[in-house]
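Student: Generate a structure from the sequence data that follows.
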Amino acid sequence: MKIIDLSQTIHSDMPVYPGDPEVKVSLVHTYKTHSWTLRKLELSTHTGTHVDAFSHMHESLASLDEIPLERFFGEARVVSDKIPLKQRIGLFFVEEISLEMLDTLLQAKPNFVGGHLTEDLERALLANEIITYTDLINLEQLPFDYSFTFYGLPLKIQEGDGSPVRAIAILEE
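Tutor: The predicted model follows:
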């Protein structure tokens, strides 16, 4: 088994989407002062590698705490817009994918989609209750069009529109 980390490291002053709050990670307690360490996180629900709930772009749709946990993991593949898509699995794209792919994706009925998605495509996928993952890294380390198991579990945030995740791919060797 091989595990590929698909998550960005969260740190102060990391890049954020224009207009989103800046990320701040500060040390609150130290071993010297309290005999343990504790950090305070200031970040948005869409910081770094994250998952988007349907409610992120559609007010009347489900938030993170309303989406069944099993929707956030499963079989997946890295694919392109030039090959037929396998049905009912997670799909990840290394290159940017636009709204022109929507009909093809809806026919494949993916459990989730991630990678470099345009905002219009992301909005359309969420409207069709397809979970989206954003700001994944290391997708190029995964074999193209080869099945692996993906996990991208969100924090259980009440009425959560999104959440940072620790996203991983598990490849059987």
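Student: going forward, measure contacts and count neighbours with C-alpha atoms only.
Tutor: Noted.
Student: now the closest residue to I10 other than its chain neighbours: how far from L38?
Tutor: Closest residue to I10 apart from its sequence neighbours, by C-alpha to C-alpha, 6 or more residues apart in numbering: G48 at 6.5 Å. Plainly put, G48 is 21 Å away from L38 if you go by C-alpha to C-alpha, to the nearest Å.
Student: before we go on, could you also do this sequence so I can check it against the first one:
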Amino acid sequence: MQFIDLSREIHHRAPAPFGHPPISMGVWNDHSEVKQAGATRFTSKSYFLSMSDHSATHVDAPCHFNPDPNAPSIDAVPLENFYTEAICLDLSHVPLKHEITVPEMEEALARSGQEIKPRDTVLIEMGVIKRLWGTPGYLQDFPGLHVDSVHWLADRGILMFGVEAISPAPLMEPNYKAHLACAERGITHMESMWNLDKLVGKGRFRFIGFPLKIRGGTGSPIRAVAVLDD
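Tutor: Got it, this is the predicted structure:
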């Protein structure tokens, strides 16, 4: 059994999605401060964190773009939705800022030799980390899904899809159309993933990506992991 970490590191001023605050992280106390409880002397260290519920590797809740008051927040989404079978499609060849079309999705699926089953998680490797990580383009030049491709995935009964980019589709209108399509179709997606290139050609695997139990949360950071059989 092999575990592949699909989560981006959380650190001070980590890249944040457009319109969301950056992660603020610092020392709350450290081992320079000696504490005492009764006759026991000790030191301890801890950090404080301030961040959006859409920070780092995260999943969107249905209520993020669905204004229906009954749209579930992240704490109301069933846990089994984050423990699924999964496949990864290789679209790392597409141009930057490109909207991936349905024929391109169909071609990638055919090349994978897999099928998309109901309640799957579909991860989409677009070469974002290899091409853009550590550059200003990471926040603005990434490719993503055309809204028709979001509907194509929903038509196949998936639970969610995941991308390395900070949004599921290129910036501005395509991004908002993709989010609204997820809300309309009752699926969701994960953003800012890592190591998707390590899943290309691996067939089916187990995906784990449990959210924090944030009351009323519109999303949540996750520790996303792929579990591959030996």
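Student: what's the TM-score for these two chains?
Tutor: Scored against TM-score structural alignment, normalised by the length of the first structure, the superposed chains reach a TM-score of 0.93; 173 aligned residues with a C-alpha RMSD of 1.5 Å.
Student: which one in the second structure is aligned with the residue nearest to I10 of the first structure?
Tutor: Matched to the second structure by TM-score structural alignment, G48 of the first structure sits across from A56.
Student: What of Y133 of the first structure?
Tutor: So, by TM-score structural alignment, Y133 of the first structure is matched to M190.
Student: Would you mind finding the match for L105 of the first structure in the second structure?
Tutor: In the second structure, L105 of the first structure lands on L153 (TM-score structural alignment).
Student: Contacts only, for its match.
Tutor: Under the criterion of C-alpha atoms under 8 Å, 6 or more residues apart in numbering, L153 of the second structure has no contact partners.
Student: Make sure I have this right: it is in a helix.
Tutor: Yes - L153 of the second structure: assigned to a helix according to DSSP: H, G, I helix; E, B strand; the rest coil.
Student: The closest residue to M57 of the first structure other than its chain neighbours: neighbouring residues, count only.
Tutor: Residue nearest to M57 of the first structure in three dimensions, not counting chain neighbours: R123, with 6.0 Å by C-alpha to C-alpha, 6+ apart. A count of neighbours around R123 of the first structure, defined by other C-alpha atoms under 10 Å, yields 20.
Student: Give the buried residues for the strand or helix carrying R123 of the first structure.
Tutor: Using DSSP states H and E, R123 of the first structure sits within helix 119-127. Residues L121, E122, R123, A124, L125, L126, A127 are the ones in helix 119-127 of the first structure that count as buried (16 or more other C-alpha atoms under 10 Å).
Student: thought the fifth one was touching Y133?
Tutor: No - taking contact to mean C-alpha atoms under 8 Å, the distance of 11.0 Å between L125 of the first structure and Y133 leaves them out of contact.
Student: Report the central residue of the first structure.
Tutor: Nearest residue to the geometric centre of the first structure (C-alpha atoms, centre = their mean): Y133, 2.5 Å.
Student: who touches that residue in this structure?
Tutor: So Y133 of the first structure contacts T49, H50, V51, D52, F112, V113, G114, G115 (C-alpha under 8 Å, 6+ apart).
Student: nearest to D161 of the first structure, of the residues you listed?
Tutor: D52 (6.2 Å; C-alpha to C-alpha).
Student: show me the contacts for the closest one.
Tutor: H46, L126, I131, T132, Y133, T134, D161, G162, S163.
Student: For A62 of the first structure, state which of the residues you listed is nearest.
Tutor: D161 (8.6 Å).
Student: Aligned to that closest one, what sits in the second structure?
Tutor: By TM-score structural alignment, D161 of the first structure lines up with T218.
Student: tally of neighbours for its match?
Tutor: The local packing of T218 of the second structure (other C-alpha under 10 Å) involves 20 other residues.
Student: these two touch, right, it and H58?
Tutor: No - with contact defined as C-alpha under 8 Å, T218 of the second structure does not count as touching H58 (10.5 Å).
Student: what ranges do the strands span in the first structure?
Tutor: With DSSP state E as the criterion, the first structure has strands at 2-5, 24-29, 38-42, 50-52, 73-79, 90-97, 112-117, 131-134, 148-151, 162-164, 168-171.
Student: Of the ones you listed, which stretch is the most buried?
Tutor: Of all the strands of the first structure, strand 50-52 carries the top mean neighbour count, a mean of 27, counting by mean count of other C-alpha atoms under 10 Å.
Student: average offset between it and the second structure?
Tutor: For strand 50-52 of the first structure, the mean deviation from the second structure after alignment is 0.4 Å (mean C-alpha distance after the TM-score superposition for the first structure).
Student: That strand: how far from the chain's middle?
Tutor: Its chain's average C-alpha position is 4 Å from that of strand 50-52 of the first structure, according to C-alpha atoms, centre = their mean, to the nearest Å.
Student: and what of stretch 63-76 of the second structure?
Tutor: So, by C-alpha atoms, centre = their mean, the centroid of stretch 63-76 of the second structure is 18 Å from its chain's centroid.
Student: Can you check the distance spanned by that stretch, start to finish?
Tutor: 10 Å.
Student: Now that stretch: buried residues?
Tutor: By neighbour count on 16+ other C-alpha under 10 Å, the buried set for stretch 63-76 of the second structure is C63, H64, F65, N66, A71, P72, S73, I74, D75.
Student: Can you tell me which of those residues lies closest to K202 of the second structure?
Tutor: Out of those, the member with the shortest distance to K202 of the second structure (by C-alpha to C-alpha) is I74, at 29.6 Å.
Student: how about the closest one, what's its match in the first structure?
Tutor: I74 of the second structure maps onto L64 in the first structure, by TM-score structural alignment.
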